[in-house]
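Visitor: this one's structure only:
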């Protein structure tokens, strides 16, 4: 199986490293000093179990140089995908599968969807449909990542826990391609369960991200610091309750209470959400896929989300000032 990692940073680089070590034919699409270090010295991976190894997969910033693949695992930040997606054409063969291992609501959300507001298009995530056209949703297998990791220096990936990548077909079927990709990931040491409702997994992760990430950016605090402030805890709770209402309107059922989610999120000591890390590094933040899309889905259903509207307005203005 030829597997290409599109965006070989903290998440994608970890996946690529352990897959290459397991014997898969791996290619990495990367850029800048990180790519240069991989090409010069290989990709070094440090796992939570204390393993430290180096692999030498093919790496380039040119999709054409990597050629056609059986599977693309896309782990770039959401703001980069609209411009990048059309460039991936040389990597797509007739049967290439695309795994979206990204944060937030994905562009393909309403593909093979029979629930409320079916057939809609998410303008916050894919404004002009460029991603949908370049990466047809029929190719997609949804993915939900849970992997705290970092790039301490170019060419080095450090994982803090075992990697988890839940996988699911948008139509809920247990397809042969889903099984083969799950098996390849499991053989590499990645927990890759097959889900019959991947949208549920998306929302379970999103509910925490859409509350903690914006509040961490707006305050500069870690998750624990934000949750420890009673006033901010009230904001987190309001955000999650509104987000839960939007998800429930789309048929999602949440087993854990909002109060428990806030407590659990605040229990992650010293953790900075990736959105805050992006803000501090001057990188574009995943505002639209994580919270903008929730506001759009709320508007589709006629659900009032006043707290989300205020926080989203503040976050968008902060991002605009950063880029000015």
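Guide: Now that the structure is in, tell me what you want to look at. Not measured: the values here are computed from a predicted model. Numbers count the residues shown, from 1 in each chain.
Visitor: CA only for contacts and neighbour counts going forward, please
Guide: Fine.
Visitor: Contacts made by stretch 232-240 with the rest, please.
Guide: 207-208, 210-212, 215, 226-227, 258-259, 262, 307-308 (Cα atoms under 8 Å, 6 or more residues apart in numbering).
Visitor: tell me how far that stretch is from the chain's mean position?
Guide: 23 Å (Cα atoms, centre = their mean, to the nearest Å).
Visitor: Flag every buried residue along it.
Guide: Of all the residues in stretch 232-240, those buried under the rule 16 or more other Cα atoms under 10 Å are 232, 233, 235, 236, 237, 238, 239, 240.
Visitor: Remind me which helix or strand the fifth one belongs to.
Guide: This means residue 237. Using DSSP states H and E, residue 237 maps to helix 230-249.
Visitor: This protein: helices as residue ranges?
Guide: 10-22, 32-41, 63-66, 81-84, 130-134, 176-187, 198-219, 223-228, 230-249, 258-266, 274-281, 287, 293-301, 306-323 (DSSP state H).
Visitor: here comes the other one, which I'd like you to weigh against the first:
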């Protein structure tokens, strides 16, 4: 199966490197500057002990793309989605499955509108990585799992074949027929942890230790659960126990890439992760004052960042 990985950042770079090392037929769709770097140095992954492994990879730019791929793994930031869809479109043929690993749900509508539900999967990427100053992928935790499943009852690539292409490559590969439920649960967790830490400008332990912090994080969790439930995807009890335990922790330094980007002067995925949740809450008549506040806070930051660009 021919695989195209769109994006060689923290998520796409890590999982794509794993697939390449496992001998899968993988190309990376990247910008010209990134392509030049990867051709010269390979795709570099720094492990938890500080060691760096460089994997030679095949790269392609949008102007040289053809429709001869069976599987497209989309791993870009949400604010790059529109450009990514334009770039990858020539690679999508009648038997191509597109599997996105973006956060939230808004990207699903855009992909289905462009390619059709039978060619789009849902996906959840779980990995603790970030992109280093020199373009290397840095692991900051052990978690590494891809979860995926078709959105249609008649996918152009059956789940068994997609699973065979991703399984056994050095990370957990999990087929999930009920993929929308998994996507919503990750969204609830990520949005809540991200909003809590971004609003309070601190990792979750100090937030919960502050006066009123525990009540704040609990109320934020309740809002996210209410929105998901009203949308038809109530989080499961086991997931909720785990999520609440993480979000209420008083000792851990847990945060999200949303918080990392905010505190390091980078663009943030505020509209996709927080803003879309607020829009859905308003459409459904679900009160979400804390998420609305987080959206305003991140919007002010994004506007200031744009003004300085």
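Guide: It's in. This is a predicted model, so every value here is computed, not measured.
Visitor: TM between them?
Guide: Here the TM-score for the pair of chains, by TM-score structural alignment, normalised by the length of the second structure, is 0.87; 303 aligned residues with a Cα RMSD of 2.7 Å.
Visitor: Buried members of the contacts of stretch 232-240 of the first structure into ChimeraX, please.
Guide: To isolate the buried members of the contacts of stretch 232-240 of the first structure in ChimeraX, using 16+ other Cα under 10 Å:
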select :207,208,210,211,212,215,226,227,258,262,307,308
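Visitor: Looking at the contacts of stretch 232-240 of the first structure, which one is closest to residue 299 of the first structure?
Guide: residue 308 (11.5 Å; Cα to Cα).
Visitor: The closest residue to residue 11 of the second structure other than its chain neighbours: neighbour count?
Guide: Sequence neighbours aside, residue 75 is the residue nearest to residue 11 of the second structure in space, at 6.4 Å (criterion: Cα to Cα, 6 or more residues apart in numbering). Counted with other Cα atoms under 10 Å, the neighbours of residue 75 of the second structure add up to 26.
Visitor: what's the distance between residue 240 of the first structure and residue 97 of the first structure?
Guide: Between residue 240 of the first structure and residue 97 of the first structure the computed distance is 33 Å (Cα to Cα, to the nearest Å).
Visitor: can you check residue 69 of the first structure too?
Guide: Taking Cα to Cα, one finds residue 69 of the first structure at 8 Å from residue 97 of the first structure.
Visitor: Kindly report the same for residue 189 of the first structure.
Guide: Residue 189 of the first structure is 21 Å from residue 97 of the first structure, by Cα to Cα.
Visitor: higher neighbour count, those two?
Guide: residue 97 (24 against 16).
Visitor: could you list every residue that touches that one?
Guide: 70, 71, 72, 139, 140, 141, 177.
Visitor: For those, which ones persist in the second structure?
Guide: Compared against the second structure with both residues aligned by TM-score structural alignment, their matches' Cα atoms under 8 Å, the contacts of residue 97 of the first structure retain 70, 71, 72, 139, 140, 141.
Visitor: would you turn the residues you listed into a markdown table with distance to residue 322 of the first structure?
Guide: Formatted as a markdown table, those follow (distance: Cα to Cα, whole Å):
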| residue | distance to residue 322 of the first structure |
| --- | --- |
| 70 | 39 |
| 71 | 36 |
| 72 | 32 |
| 139 | 36 |
| 140 | 33 |
| 141 | 34 |
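Visitor: Which of those sits closest to residue 64 of the first structure?
Guide: residue 72 (13.6 Å).
Visitor: wait, that closest one sits on residue 95?
Guide: No - with contact defined as Cα atoms under 8 Å, residue 72 of the first structure does not count as touching residue 95 (11.1 Å).
Visitor: Excluding sequence neighbours, find me the nearest residue to the counterpart of residue 214 of the first structure in the second structure.
Guide: In the second structure, the residue matched to residue 214 of the first structure (TM-score structural alignment) is residue 195. Ranked by Cα to Cα, 6+ apart and with sequence neighbours excluded, the top spatial neighbour of residue 195 of the second structure is residue 294, at 5.8 Å.
Visitor: just checking, what residue in the first structure corresponds to the one you found?
Guide: That one, residue 294 of the second structure, aligns with residue 311 by TM-score structural alignment.
Visitor: so which of the helices of the first structure gets nearest residue 50 of the first structure?
Guide: Going by Cα to Cα, the one of the helices of the first structure nearest residue 50 of the first structure is helix 10-22, 13.6 Å.
Visitor: what's near enough to touch the residue positioned nearest the centre of the first structure?
Guide: Central residue of the first structure (Cα atoms, centre = their mean): residue 102, 1.7 Å from the mean position. Residue 102 of the first structure makes contacts with 74, 75, 76, 77, 78, 143, 144, 145, as judged by Cα under 8 Å, 6+ apart.
Visitor: can you tell me which of those residues lies nearest to residue 278 of the first structure?
Guide: Taking those together and measuring to residue 278 of the first structure by Cα to Cα, the closest member is residue 77, at 9.8 Å.
Visitor: what's the burial count for the closest one?
Guide: 20.
Visitor: Next: residue 270 of the first structure.
Guide: Around residue 270 of the first structure there are 12 residues (other Cα under 10 Å).
Visitor: What lines up with it in the second structure?
Guide: Using TM-score structural alignment, residue 270 of the first structure pairs with residue 253 in the second structure.
Visitor: shouldn't that match be in contact with residue 205?
Guide: Yes - counting by Cα under 8 Å, residue 253 of the second structure touches residue 205, with 5.7 Å between them.
Visitor: Please render the contacts of stretch 232-240 of the first structure as TSV that adds distance to residue 3 of the first structure to the earlier fields.
Guide: Output for the contacts of stretch 232-240 of the first structure, formatted as TSV (distance: Cα to Cα, whole Å):
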residue	distance to residue 3 of the first structure
207	30
208	30
210	30
211	34
212	33
215	36
226	39
227	40
258	38
259	40
262	37
307	41
308	38
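Visitor: on that earlier part again, quick check: of the kept ones among the contacts of residue 97 of the first structure, which has the highest neighbour count?
Guide: Neighbour-wise, these (other Cα under 10 Å) top out at residue 72, 27 neighbours.
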